[in-house]
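Colleague: Sequence and predicted structure are below.
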Amino acid sequence: MYPDRVVSGMRPTGALHLGHYHGALKNWVRLQSELPCLFFVADWHALTTHYDDPSLIETSTWDMLIDWLAAGVDPSQATLFIQSKVPEHAELHLLLSMATPLGWLERVPTYKDQQEKLADRDLATYGFLGYPLLQAADVLIYRASQVPVGDDQVPHIEMMREIARRFNHLYGKEKGFEEKAQEAVKKLGSKRAKLYNELRTEFQQQGSEDALGQAKAMLDDAQNLSMIDRERLFGFLEGSRKLILSEPQALLTEASRLPGLDGQKMSKSYGNAIALREDKDVLSKKVRTMPTDPARVRRTDPGDPDKCPVWQFHVVYSDDATRQWVSKGCRSAGIGCLECKQPVIDAIVKEQEPMHERAQQYLDDPSLVRAIVADGCDHARKLAQDTMRDVREAMGLSYS
């Protein structure tokens, strides 16, 4: 019913690094030439964990947008905008919150995980509890068909789908609803399917609330139904519905294979990151001082690439011939660690050269970035307003 569309966003919490590039931005650059894409700065989301110190959000927002452009995100192919400049996100978040069960928010895996990781922050706020619902509004408002995510974010997409299904169950209907509902009836088994159809007919033709109650109780007891089939059958009991919000699909992206300089996950807070637009001398120094296999105390000691963080950079940046040279030279002590690191330095410098070039025009004239964002916000708002018009009408809020 709605065209394919990709939506994704990032929180502006600091300078982007190579982990962001290999984990997300390279994928964005590829997707923008395949499907209509909307990429947004999730500044409201940054407030869910940094509400007590928002001073860095504005600076980080503009820096991150320049990083996106430097990485190759093309404003002539993709829509770039700032979340808070499209207030319809907040309106849909509010309206969805009216019908979203509290338990759905509390069961999101990252909720407790983030509370534990950020134990130094007071996260006992509605904003933090409700951020997955705001995240759902960010996607559902554009009727996105696909959301690029890693494995850890799949539960968030599942929740978005459940929220869309619940909204459509309460206020609308999905495309092909009747056919899908008929298929779901068959999954009840012949005995229950027959009873379901009889109770549905009794309710729809005679208005029997007793029949409706019996049918709902039967569906609650049906263990073999998926959540979506159960929602369909509840809706089918009471008639047909209209599709208002699309259910997005998770577009699984390959996790970044690039670790931090110390072998842990690359993170600014760990102090082990290489910035997306790193100064060449700083980059060289960072790689040269990377830890290597502890067994190589002296130049003449053989090593094991599998125990060395530098090897993971070779996996990402080096060709087969270089990797063979490194593996053989390390194991035989034929090359030293500084020799091993040089091809990595050269490859990252080469990768970042066009990024520095693309970024420079925006650093020289910041108004260019603001113009791109203004155009992007206008386009995003038009799409968001179309959805909100339908949502308001469905919820009885389109007063004339």
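Modeller: The structure has been received and is ready for your questions.

Colleague: Please make it C-alpha for all contacts and neighbour counts, starting now.
Modeller: Fine.

Colleague: Buried residues of stretch 264-277, list them for me.
Modeller: 265-268, 272-277 (16 or more other Cα atoms under 10 Å).

Colleague: meant to ask about stretch 344-358
Modeller: For stretch 344-358, by 16+ other Cα under 10 Å, it's 344-345, 348-349, 352, 355-356, 358.

Colleague: and if you look at stretch 80-96?
Modeller: Within stretch 80-96, the residues that qualify as buried are 80-86, 88-93, 96, counting by 16+ other Cα under 10 Å.

Colleague: biggest separation within the residues you listed, which pair?
Modeller: The span of the buried residues of stretch 80-96, defined through Cα to Cα, is set by Leu80 and Leu96 at 24.6 Å.

Colleague: Confirm Leu56 sits in a strand?
Modeller: No. Secondary structure of Leu56 (DSSP: H, G, I helix; E, B strand; the rest coil): helix, not part of a strand.

Colleague: Now do the contacts for it.
Modeller: When contacts are counted by Cα atoms under 8 Å, 6 or more residues apart in numbering, Leu56 is found next to 13-14.

Colleague: want to compare, so here's the second one:
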Amino acid sequence: MPVAPDNRPIILTGDRTTGPLHLGHYAGSLKNRVRLQSTHRQFLLLADTQALTDNAHDPDKIRRNVLEVALDYLAVGIDPALTTICVQSALPALAELTLLYLNFVTVARLERNPTIKDEIQARGFGRDIPAGFLCYPVAQAADITGFKATVVPVGEDQAPLIEQTNEIVRRLNHQIGRDVLLEAKALFAEVGRLPGVDGKAKMSKSQGNAILLSASPNGISNAVRRMYTDPAHLRATDPGKVEGNVVFTYLNAFDEDRFAVAELKAQYRRGGLGDVAVKRRLEDLLQHVLAPIRARREQFGRDPGFVIDLLRRGTRTARERTQATLDELRGALGLSVLPPA
């Protein structure tokens, strides 16, 4: 019996395999991916090749974390029957698409990309920018178009990367004279980027200010205890600031009782509510959120062979899809000189 075609919109998303995932990933993207997998055809890319762009000195870290990130995916509820999880470095068509696209973008345009400019400054590269890092938007364009994704969940700071992808798509389609590649739309999460527990703008394992999805109960308690609040809120009776207060930012992201959170904010602003009480509510909430995720992660972690086999199957599916896109583009550009073997 023939299989009905899958006409659902295609989503591509993923993560660089530089370390286990944390609460920021969960709030900003993972919860959304779990929801979307039932309505879209979703591909999740373990971006180990792109992780090399600023980690080439430690490839073993990237290799190790392919499994760690895959475990996090499964732990939060990504269903391999609904979502194809694949490994970027095992998809050679993406590398060739990147090479093709580099001929349709200038260095000046890459240097103007706001996302890349900010990341270059944050990493202190100066002019010693790894070429692979500078060309990251082109590699991402290859990922998106290789899967023919039309929806890409990203943070708002990543929007310029989607814009540059669509520029490349339009330029190639114009060159060919018809629409071979598809433009994509950015899908922004309801929850923005979570700050680190120390109040810094970005949660990061390397900065020691993240709560991992695999965090122990004690680890969660310690992280909440040292969360940045309002330094001027010295006594419970003092009026406090909610804006910039990390505890309230996390309550906004995870507490579904909006009325109760609004009441806490009002009481904190006028005075009469101590940091300990607010942190206790948040800790109880995070313990409840992370306990089942941690348990599922430990369960999957006891059978790494199952996870590796799952990645092999997903990567095989992804390889066929991305190779088909490359073959189509080669033919459209007139590059298919040799007949198939």
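Modeller: Alright, I've got the coordinates. Not measured: the values here are computed from a predicted model.

Colleague: Now secondary structure and distance to Glu162 of structure 1 too, for the buried residues of stretch 344-358 of structure 1, in a markdown table please.
Modeller: Shown next, in a markdown table, are the buried residues of stretch 344-358 of structure 1 (DSSP: H, G, I helix; E, B strand; the rest coil; distance: Cα to Cα, whole Å):
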| residue | secondary structure | distance to Glu162 of structure 1 |
| --- | --- | --- |
| Val344 | helix | 45 |
| Ile345 | helix | 46 |
| Ile348 | helix | 42 |
| Val349 | helix | 45 |
| Gln352 | helix | 41 |
| Met355 | helix | 39 |
| His356 | helix | 42 |
| Arg358 | helix | 41 |
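
Colleague: Tell me which other helices or strands the longest helix along structure 2 touches.
Modeller: Counting residues, the longest helix found in structure 2 (DSSP state H) is helix 304-333. Helix 304-333 of structure 2 is packed against helix 59-76, strand 83-87, helix 92-101, helix 136-146, with contacts defined by 3 or more Cα pairs under 8 Å, 6 or more residues apart in numbering; DSSP states H and E.

Colleague: In structure 1, which residues correspond to the helix or strand just after the last one?
Modeller: Yep, that's helix 136-146 of structure 2 we're talking about. As assigned by DSSP states H and E, the chain's next helix or strand after helix 136-146 of structure 2 is strand 151-154. Using TM-score structural alignment, strand 151-154 of structure 2 lines up with residues 146-149 of structure 1.

Colleague: likewise stretch 290-307 of structure 2?
Modeller: Going by TM-score structural alignment, stretch 290-307 of structure 2 lines up with residues 352-369 of structure 1.

Colleague: Residues contacting that stretch, please?
Modeller: With Cα under 8 Å, 6+ apart as the test, stretch 352-369 of structure 1 has contacts from 62, 65-67, 69-72, 276-278.

Colleague: For those, pick the one with the most neighbours.
Modeller: Leu65 (26 neighbours; other Cα atoms under 10 Å).

Colleague: ok so, going back, would you mind listing the buried residues in the longest helix of structure 2?
Modeller: 307, 310-312, 314-316, 318-319, 321-323, 325-326, 329, 332.

Colleague: Can you show me the helices along the stretch 151-300 of structure 1?
Modeller: 154-171, 177-186, 190-206, 209-221, 227-238, 280-288 (DSSP state H, counting those that start in this stretch).

Colleague: To Lys117 of structure 1, which of these lies closest?
Modeller: Nearest of those (Cα to Cα): helix 154-171, 18.4 Å.

Colleague: if I line the two up, what does Pro248 of structure 1 land on in structure 2?
Modeller: The alignment partner of Pro248 of structure 1 in structure 2, by TM-score structural alignment, is Ala184.

Colleague: can I assume its match is in contact with Val152?
Modeller: Yes. Between Ala184 of structure 2 and Val152 there is a contact under Cα atoms under 8 Å: 6.7 Å.

Colleague: Mind listing the shared neighbours of those two?
Modeller: 144, 162.

Colleague: Please give me every residue in contact with the nearest residue to Val154 of structure 1 once chain neighbours are set aside.
Modeller: Among residues not flanking Val154 of structure 1 along the chain, Ala250 sits closest, at 6.4 Å (Cα to Cα, 6 or more residues apart in numbering). Each residue near Ala250 of structure 1 by Cα under 8 Å, 6+ apart is listed here: 146-149, 154, 157.

Colleague: what do you get if the cut-off is 10 Å, keeping everything else the same?
Modeller: With contact set as Cα atoms under 10 Å, 6 or more residues apart in numbering, Ala250 of structure 1 has these partners: 145-151, 153-158, 161.

Colleague: thought Arg171 of structure 2 was touching Phe104?
Modeller: Yes. With contact defined as Cα atoms under 10 Å, Arg171 of structure 2 reaches Phe104; the gap is 7.2 Å.

Colleague: how about stretch 103-120 of structure 2, which residues of structure 1 does it hit?
Modeller: So stretch 103-120 of structure 2 sits over residues 98-115 in structure 1, by TM-score structural alignment.

Colleague: Can you give me the end-to-end span of the matching stretch?
Modeller: 25 Å (Cα to Cα, to the nearest Å).

Colleague: do the same with stretch 220-229 of structure 2
Modeller: For stretch 220-229 of structure 2, the first and last residues are 16 Å from each other (Cα to Cα).

Colleague: And stretch 79-96 of structure 2, by the same measure?
Modeller: Taking Cα to Cα, the first and last residues of stretch 79-96 of structure 2 lie 30 Å apart.

Colleague: Same question for stretch 26-35 of structure 2.
Modeller: By Cα to Cα, the extent of stretch 26-35 of structure 2 from end to end equals 12 Å.

Colleague: That one: which residues count as buried?
Modeller: For stretch 26-35 of structure 2, burial by neighbour count (16+ other Cα under 10 Å) applies to 26-30, 32-34.

Colleague: what does stretch 164-180 of structure 2 give?
Modeller: 164-170, 172-173, 180.
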